[in-house]
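*Asks:* Model the structure of this input:
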Amino acid sequence: MGILRTVGVVCAMALAGCVTPSGTLEQTRVNFNAADPSPQAFKVCGDIGCANQVPVSLTRAEWRHVQRAFPRRARTPGEERKFLAEALRRLEVMVGDKTGYNTDEAFSGIQLSGNTQDCIDEMVNAAVYLELLDNAGYLRHHQQGRRLTLGMMTRRFWTHTVVTIVQRSNGQEFIIDTWAVKIGELPYIMDRDAWATNEPFRRDF
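*Replies:* Predicted coordinates:
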């Protein structure tokens, strides 16, 4: 009876979309062999579950293009999230062109054509990009958070995993989701609790 009750609780949590912390972003980068990235040398994941890792290098001009997503020091946490979303968008487009992952669609898994990245690929890549931007001093109002995984029966019936950032002033946690948008679109950055309870995707800038 105890075992059945435990299974029932686990299933209920999955149906409710429970969120499971899956470690720091530093540990995530280590786990996926993507630690210590720099603009001159980093790896990105693709082909579902990080089955393929591609070395990438940005030129000085390309990195400056990413940096221009921050036209000034952000005055508020919301403004910083807006600048961050644009920087991530630029990185995704640039890296996609370099690696062939420039046909990736929103919510992609197995596509009929072109290279694809699932939410694990996108999560690892976002963790790498956050480290690049953090090391460059662009995260002033936020700090890197962790990897979170959402249970089944939510977000199009997939288990889903994302990275987070934490607002320094009040501890509010925001998820960053690049998987839920087509390449070239701004990623979603939204309140973690709203995301976990399956509210519509939005951009909390």
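*Asks:* For the rest of this, base every contact and every neighbour count on C-alpha atoms.
*Replies:* Fine.
*Asks:* so where do the strands sit in this protein?
*Replies:* Secondary structure of the chain (DSSP state E): strands at 19-24, 42-46, 52-56, 142-154, 158-167, 173-177, 188-191.
*Asks:* Quick one: closest of those strands to D36.
*Replies:* strand 42-46 (7.8 Å; CA to CA).
*Asks:* Now do the closest one against strand 52-56, angle only.
*Replies:* 150 degrees (axes from the mean of the first three to the mean of the last three CA atoms, to 10 degrees).
*Asks:* which helices and strands sit right next to strand 42-46?
*Replies:* Packing partners of strand 42-46 (3 or more CA pairs under 8 Å, 6 or more residues apart in numbering; DSSP states H and E): strand 52-56, helix 119-135.
*Asks:* another one to check against the first:
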Amino acid sequence: MKIATKALYPAGLAGLLLLNACAGQSTGQATSWYASHDGVAPRPDRIYVCHGFGCTYTTPVNFSARDLNRLKRILAAGSRSPEAERKAIANAVAWNEKRVAPEVGSANDIGGLDLHNAGVRGQMDCIDEATNTASLLLVAEKHGYLKYHSVSGPVARGFFLDGRYPHATATVKEKKTGEVFAIDSWPKANGEKPVVQDLNVWMAG
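*Replies:* This is a model prediction of the structure:
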């Protein structure tokens, strides 16, 4: 995936502010993320897809009974173990990105740091991606599709002074062990599987 690092300076103050927005930490439940990041919490059959960077735009997408059944089947494939469920979660996120793309205009969303697309409908920064992934997972949790994990709040790393770009990700917590895992779709283009890894590893990345 191409990383447009040189776009940082042409983007100017607006670009810096967008990156700084990615440094916002979430506390408490996943639903607390939305109020502080201009997102809209999902309903059991609807998500509000953030795009344009920093949730500049939100597009409601309704899930039909067929969509929900599809999501259920994808996640049921991971019922053997927590590790298998995390793989299934990655498949569900990839499916969801393809599912919403025609309504959102995000089929060509570019993965990774790509500041020249700030404000462009259908393009997503880390705030958009973390919000959208959390929304999908909250829908799945609401319907009882997750066996081994609960949905925890998105978190962030980096703040320039430590030499790293600010970046946020959705997370899930394994119920038995309490271990938290990053579900990070930002580095990948639309419809590709997200990066799934132990949150401590992700934080050190």
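*Asks:* picking that back up, if you compare the strands of structure 1, which one is most tucked away?
*Replies:* strand 173-177 (a mean of 25; mean count of other CA atoms under 10 Å).
*Asks:* and that one, what does it pack onto?
*Replies:* Using 3+ CA pairs under 8 Å, 6+ apart, strand 173-177 of structure 1 sits against helix 119-135, strand 158-167, strand 188-191, helix 192-196.
*Asks:* and it, how far from structure 2 on average?
*Replies:* Compared with structure 2 after fitting, strand 173-177 of structure 1 deviates on average by 0.7 Å (mean CA distance after the TM-score superposition for structure 1).
*Asks:* if we can go back for a sec, could you say which one of the helices and strands packed on strand 173-177 of structure 1 comes nearest to K82 of structure 1?
*Replies:* Nearest of those (CA to CA): strand 188-191, 8.6 Å.
*Asks:* so that closest one corresponds to what in structure 2?
*Replies:* Mapping strand 188-191 of structure 1 onto structure 2 (TM-score structural alignment) gives residues 195-198.
*Asks:* sorry, back to before: and the helices and strands packed on strand 42-46 of structure 1 as JSON lines, adding distance to A106 of structure 1?
*Replies:* Below are these laid out as JSON lines (distance: least, CA to CA, whole Å):
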{"stretch": "strand 52-56", "distance to A106 of structure 1": "19"}
{"stretch": "helix 119-135", "distance to A106 of structure 1": "10"}
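*Asks:* Among these, which comes closest to M153 of structure 1?
*Replies:* So among those, helix 119-135 is nearest, using CA to CA, at 15.3 Å.
*Asks:* Where in structure 2 does the closest one align, residue-wise?
*Replies:* Helix 119-135 of structure 1 covers residues 126-142 of structure 2 once aligned (TM-score structural alignment).
*Asks:* Next, the buried residues of that stretch.
*Replies:* Neighbour-count burial for stretch 126-142 of structure 2 flags 126-141 (criterion: 16 or more other CA atoms under 10 Å).
*Asks:* quick revisit: with distance to G114 of structure 1 as new columns, can the strands of structure 1 be given to me in a markdown table?
*Replies:* Output for these, formatted as a markdown table (distance: least, CA to CA, whole Å):
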| stretch | distance to G114 of structure 1 |
| --- | --- |
| strand 19-24 | 30 |
| strand 42-46 | 11 |
| strand 52-56 | 14 |
| strand 142-154 | 26 |
| strand 158-167 | 21 |
| strand 173-177 | 21 |
| strand 188-191 | 23 |
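*Asks:* Nearest to N115 of structure 1 among those would be which one?
*Replies:* Of all the strands of structure 1, it is strand 42-46 that lies closest to N115 of structure 1, at 7.7 Å by CA to CA.
*Asks:* what range in structure 2 matches the closest one?
*Replies:* Under TM-score structural alignment, the match for strand 42-46 of structure 1 is residues 47-51.
*Asks:* I'd guessed N62 of structure 2 sits against P44; true?
*Replies:* No - contact criterion CA atoms under 8 Å: N62 of structure 2 and P44 do not qualify, at 9.3 Å.
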